[in-house]
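> here is my input, please return the structure:
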Amino acid sequence: MALAKLGVVVLDCPDPRALAGFYAEVLGGTVEDEDGGEWVDLKVPGGQSLAFQAAPGFTAPQWPAPDHSQQFHLDLTVEDLDAAEAGVLALGAKPLDAGDRSRTWRVYADPAGHPFCLCAC
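Below is the predicted model:
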């Protein structure tokens, strides 16, 4: 049984509205900006949504370059944050943000160091 299901793929970038607009042109869909451009969703018809998050100091990835970040993370939706956290830690994830435990999301790194969030549904 899976611990989580994929919620949304999030791309960090300097201008979320502009990048969402680019992908809307490429993929179709509807751009939804509800918080002033810091976080923008792209609802893709018949497919997985994409999200775009403002990242201060953004540096574009270099490809192929194994010594540079690819600048994205995964949001994984879960029904029980505590149970999912125990599960991902047992699989080798590392917590990245101790933060406020009352939040509806928590941040981890996978065993290779890629960040992802567990988000309550």
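> alpha carbons only for contacts and neighbour counts from here, please
Will do.
> quick one: the strands in the chain?
With strands called from DSSP state E, the chain shows them at 5-13, 30-33, 39-43, 50-54, 72-78, 94-97, 105-109, 115-120.
> and the lengthiest helix in the chain, what does it pack onto?
Counting residues, the longest helix found in the chain (DSSP state H) is helix 16-27. Here helix 16-27 touches strand 30-33, strand 39-43, strand 50-54, going by 3 or more CA pairs under 8 Å, 6 or more residues apart in numbering; DSSP states H and E.
> next, the structure of the following sequence, for comparison with the previous one:
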Amino acid sequence: MSLITLGVVALDCPDPHALAGFYAGMLGWQVTGGDDEWVEVAGPDGRALAFQRVADYRPPQWPGQDVPQQLHLDFDVPRAKIDEAERAIVALGAKLVQHDDGKRDWRVYLDPAGHPFCLCLR
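All right, here's what the predicted structure looks like:
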């Protein structure tokens, strides 16, 4: 067993509180505080995401590489609930940028700060 474990994944953004609210709403997690520079959301079993303010933030330009995505998050959704999940995250501020069109098992979205993420069918 390793002495090292994953702590938190942090996403750069212009407004940590707003982006934390988006992901907390999407996942049903809780915003656990923070300040103007760093905010975290906590989920079950100690899982967490963090959001840090970056001056002059430039969102990734997915799928182009002028401003590369550098990372993306995948979230699993039951196949029968994908449309319901999509409606919920779009209402929170996500933007659909690539539908699964029956050929893939995922849909690609941008969060309100422009980070790509996927809802993956399971």
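> where does the TM-score land?
Overlay of the two chains. TM-score (TM-score structural alignment, normalised by the length of structure 1): 0.51; 71 aligned residues with a CA RMSD of 2.1 Å.
> what residues of the longest helix of structure 1 count as buried?
If you call a residue buried by 16 or more other CA atoms under 10 Å, then helix 16-27 of structure 1 has these buried ones: Pro16, Arg17, Leu19, Ala20, Gly21, Tyr23, Ala24.
> picking that back up, wait, which of the strands of structure 1 is closest to Ala84 of structure 1?
strand 72-78 (6.8 Å; CA to CA).
> which secondary structure elements does the closest one contact?
Packing partners of strand 72-78 of structure 1 (3+ CA pairs under 8 Å, 6+ apart): strand 5-13, strand 115-120.
> I'd like these as TSV, with mean neighbour count appended.
Formatted as TSV, those follow (neighbours: other CA atoms under 10 Å):
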stretch	mean neighbour count
strand 5-13	18
strand 115-120	20
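> burial count for Glu38 of structure 1?
Neighbour count of Glu38 of structure 1, defined by other CA atoms under 10 Å: 16.
> quick one: contacts for it?
Pro16, Gln53, Ala54 (CA atoms under 8 Å, 6 or more residues apart in numbering).
> any idea how far Val107 of structure 1 is from Gln71 of structure 1?
15 Å (CA to CA, to the nearest Å).
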